[in-house]
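**Student:** Compute the structure for the input listed below.
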Amino acid sequence: MKHHFYAGILLSGAVAISSCNKHIYVPNTVNAPLLKEKHEFKGSISPTNLQAAFAITDNIAIMANGQYVYRFKFADDNNNDNDVFVDNNTRGGVVEGAVGFFKPLDPKKRMVFDVYAGFGAGHFKTLASQSNSTTGTNVNDYLLKNQFSKVFIQPSIGFVHPVFEAAFTSRFSLLNFYNTYLGSKAFENDATGKENFMRISDKPVAFYEPGFTFRVGYKYVKFQMQLLVSVPLNDNTYNGSDINQYFQPVAFGMGASVNIAHWYDNFRKR
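**Tutor:** Predicted coordinates for the structure are as follows:
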């Protein structure tokens, strides 16, 4: 099983390197709040993500997540190069809501387990690779875009301290793509490529998205960093082409986390 998992990561990376990075799905940051007590609030903000979680009881919490990716550039932009994993032409995002259960695992409440289940909806658009070949072209002629709905479940386990936090999250997401759209010149003279792109909406696509989250600071405000890998679990090969090239395989984010809780007041007394 481990060999299959690592092979999936390597395959996703290889596809990203060899493709033109036309991403119509970019995984959002995992919201791993690791709450400990009733009425505790934790939120985070980064250039592309805004997240919040609130404990309504000693074990039940709600969360809300928003993502907006803005990398869109015009077809005649000479600096329109993509790196290994990022499509510089991607624009879009997702909005999510979830409810979850959390529980400290030790008497000092330094180890915390939580699990959330939620629903979201979003959309992304990018440009077909041909848009870079001719200056003065109409961007809309090369648009690739779609919408999707999303259900997910994400168990997390982590260590929480006033200075440092670390969490590992296993998010399982199921996306249903719809309203897939191709510009009039996208995949021009490539009937197979056009057909394969339209197959994205044929069936729901499952992803395993493990994330590693780290927070460093003091008490209420911390610097947050997260590395997330997104591995499609479906067999997404059509006509010899793998549509996984349209899904960004790795996401890295940095931002700030805010935590409002009473347990900080009693931490030194334990």
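
**Student:** drop to CA atoms for contacts and neighbour counts, all remaining ones
**Tutor:** Fine.

**Student:** Can you get me a residue count around the spatially closest residue to residue 26 that is not a sequence neighbour?
**Tutor:** The shortest distance from residue 26 to any non-neighbouring residue, by CA to CA, 6 or more residues apart in numbering, is to residue 248 (5.2 Å). Neighbourhood size, residue 248 [other CA atoms under 10 Å]: 25.

**Student:** wait, residue 248 sits on residue 25?
**Tutor:** Yes - the pair residue 248 / residue 25 is scored as a contact, 6.2 Å apart, by CA atoms under 8 Å.

**Student:** which residues of the stretch 1-150 of the chain fall in strands?
**Tutor:** 41-45, 49-55, 60-70, 91-104, 111-127, 143-160 (DSSP state E, counting those that start in this stretch).

**Student:** Now tabulate these in CSV and tack on mean neighbour count and distance to residue 178.
**Tutor:** CSV is the format used below for the strands of the stretch 1-150 of the chain (neighbours: other CA atoms under 10 Å; distance: least, CA to CA, whole Å):
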stretch, mean neighbour count, distance to residue 178
strand 41-45, 21, 29
strand 49-55, 22, 23
strand 60-70, 20, 19
strand 91-104, 20, 14
strand 111-127, 21, 9
strand 143-160, 20, 5
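
**Student:** who wins for proximity to residue 208 among those?
**Tutor:** Of all those, strand 143-160 sits nearest to residue 208, with 9.9 Å by CA to CA.

**Student:** Just the buried residues of stretch 203-213, please?
**Tutor:** Using 16 or more other CA atoms under 10 Å as the test for burial, stretch 203-213 gives 204, 205, 206, 207, 208, 209, 210, 211, 212, 213.

**Student:** Then stretch 235-244?
**Tutor:** By neighbour count with 16+ other CA under 10 Å, stretch 235-244 contains the buried residues 236, 243, 244.

**Student:** I would like the residues contacting that stretch, please.
**Tutor:** Applying CA atoms under 8 Å, 6 or more residues apart in numbering, the external contacts of stretch 235-244 come out as 12, 15, 192, 196, 197, 199, 200, 232.

**Student:** Another sequence for comparison is provided below:
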Amino acid sequence: MKKLNIGLLILGLITVFSSCNPPSYIPTMVNAPMFKNGGEFQASVATGTSNFDAQLGLAITDHIAIIANGSFADQKNDSTGDFHKHTVFEGGIGYYQPISKKFMMEVFLGYGNGNIQTVEDSYSADANYYQIFLQPSFGITNDFFTGSFTPRFNIVQIDYLYDEARYDKLTTFFQPTFTAKFGYRYVKALVQFGFNVSFDETIIFEYDKKFFNLGLTFTLGRKYDQVKQKEFVQ
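**Tutor:** A predicted model of the protein is given here:
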């Protein structure tokens, strides 16, 4: 019963965070590793409004890191013929800096491209897009919890089908995102939600205005502070 309730809760959240009509642009899960040291590696898997996301991150040095993201979906309703497919790949390089033992900051610059195809009722979406993103992150991290805020900026060049005609559009999305990871050191549950904001009033294609993801994060190579043992003199 508990598993059923959790599943219904996740489904309800995904429904609330999704757009009413099939979107031509879907924001992917933000990759905010909050690295502490060189040699640290992170991998994450999650499900949510972007269906399935996989992420990798590696701190090459004590200040330079790389990230890679993938988002995938292949859903079909055999009774109605409706379907949704998308494939998105992203990669980036960035700089990170521990401000103190717990407080961190990082910034990544990256590039991505994606394809989305959807048919639902009388509406269809068919789009290809390329994007450049800039994502600074600020947060805290310890053995049990990592929390961060990421105001991501995406410059998107999208080629999309609308009313049986194709259009090209260059636009910018602002995606303030909150990420929380709960667990202990090497494995943590991941919860992320954010907003996808456009200030361009000329956009005529559909896009998700909110996003939400649940998943797991695995960490290797992080240097943890050793607990000092008190010496007792008899």
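
**Student:** what's the TM-score here?
**Tutor:** Once superposed, the chains reach a TM-score of 0.81 (TM-score structural alignment, normalised by the length of structure 2), with 209 aligned residues with a CA RMSD of 2.3 Å.

**Student:** Need the counterpart of the residue nearest to residue 26 of structure 1 in structure 2.
**Tutor:** Structural alignment (TM-score structural alignment) places residue 248 of structure 1 against residue 208 in structure 2.

**Student:** Structure 1: helices as residue ranges?
**Tutor:** For structure 1, the helices defined by DSSP state H cover 2-18, 191-198.

**Student:** For the ones you listed, give me CSV that also has distance to residue 128 of structure 1 and mean neighbour count.
**Tutor:** What follows is these, written out as CSV (distance: least, CA to CA, whole Å; neighbours: other CA atoms under 10 Å):
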stretch, distance to residue 128 of structure 1, mean neighbour count
helix 2-18, 15, 15
helix 191-198, 10, 15
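
**Student:** want to throw these into JSON lines with distance to residue 36 of structure 1?
**Tutor:** Output for these, formatted as JSON lines (distance: least, CA to CA, whole Å):
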{"stretch": "helix 2-18", "distance to residue 36 of structure 1": "32"}
{"stretch": "helix 191-198", "distance to residue 36 of structure 1": "44"}
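
**Student:** Quick one: closest of the ones you listed to residue 171 of structure 1.
**Tutor:** Taking these one by one with CA to CA, helix 2-18 is closest: 14.3 Å.

**Student:** which ones are touching the residue nearest to residue 148 of structure 1 when sequence neighbours are not counted?
**Tutor:** Of all residues not flanking residue 148 of structure 1 in the chain, residue 177 sits nearest, at 4.2 Å (CA to CA, 6+ apart). Applying CA under 8 Å, 6+ apart to residue 177 of structure 1 gives the contacts 146, 147, 148, 149, 200, 201, 203, 204.

**Student:** among those residues, which recur in structure 2?
**Tutor:** Using both residues aligned by TM-score structural alignment, their matches' CA atoms under 8 Å, structure 2 keeps these contacts from those: 146, 147, 148, 149, 201, 203, 204.

**Student:** What is the aligned counterpart of residue 116 of structure 2 in structure 1?
**Tutor:** In structure 1, residue 116 of structure 2 lines up with residue 124, judged by TM-score structural alignment.

**Student:** Just confirm that match contacts residue 67, I think it does.
**Tutor:** No - assessed by CA under 8 Å, residue 124 of structure 1 is found out of contact with residue 67, at 11.0 Å.

**Student:** residues shared between the contacts of those two?
**Tutor:** 92, 93.

**Student:** quick one: the residue nearest to the spatial centre of structure 2 from residue 91 of structure 2, how far?
**Tutor:** Nearest residue to the geometric centre of structure 2 (CA atoms, centre = their mean): residue 29, 1.2 Å. Residue 29 of structure 2 sits 13 Å away from residue 91 of structure 2, taking CA to CA, to the nearest Å as the criterion.

**Student:** in the stretch 151-270 of structure 1, which spans are strands?
**Tutor:** Using DSSP E, counting those that start in this stretch, strands in the stretch 151-270 of structure 1 cover 164-182, 205-218, 221-229, 231-232, 237-238, 241-242, 250-260.

**Student:** Tabulate those strands (a markdown table), appending distance to residue 46 of structure 1.
**Tutor:** Output for the strands of the stretch 151-270 of structure 1, formatted as a markdown table (distance: least, CA to CA, whole Å):
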| stretch | distance to residue 46 of structure 1 |
| --- | --- |
| strand 164-182 | 17 |
| strand 205-218 | 13 |
| strand 221-229 | 9 |
| strand 231-232 | 23 |
| strand 237-238 | 34 |
| strand 241-242 | 31 |
| strand 250-260 | 4 |
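
**Student:** Return the most buried member of these.
**Tutor:** strand 231-232 (a mean of 22; mean count of other CA atoms under 10 Å).

**Student:** matching residues in structure 2 for it?
**Tutor:** Counting by TM-score structural alignment, strand 231-232 of structure 1 corresponds to residues 197-198.

**Student:** what's the matching stretch in contact with?
**Tutor:** With contact meaning CA under 8 Å, 6+ apart, stretch 197-198 of structure 2 is reached by 171, 172, 173, 174, 175, 209.

**Student:** Let me know the closest of those residues to residue 152 of structure 2.
**Tutor:** Distance to residue 152 of structure 2 across these (CA to CA) is lowest for residue 175, with 4.9 Å.
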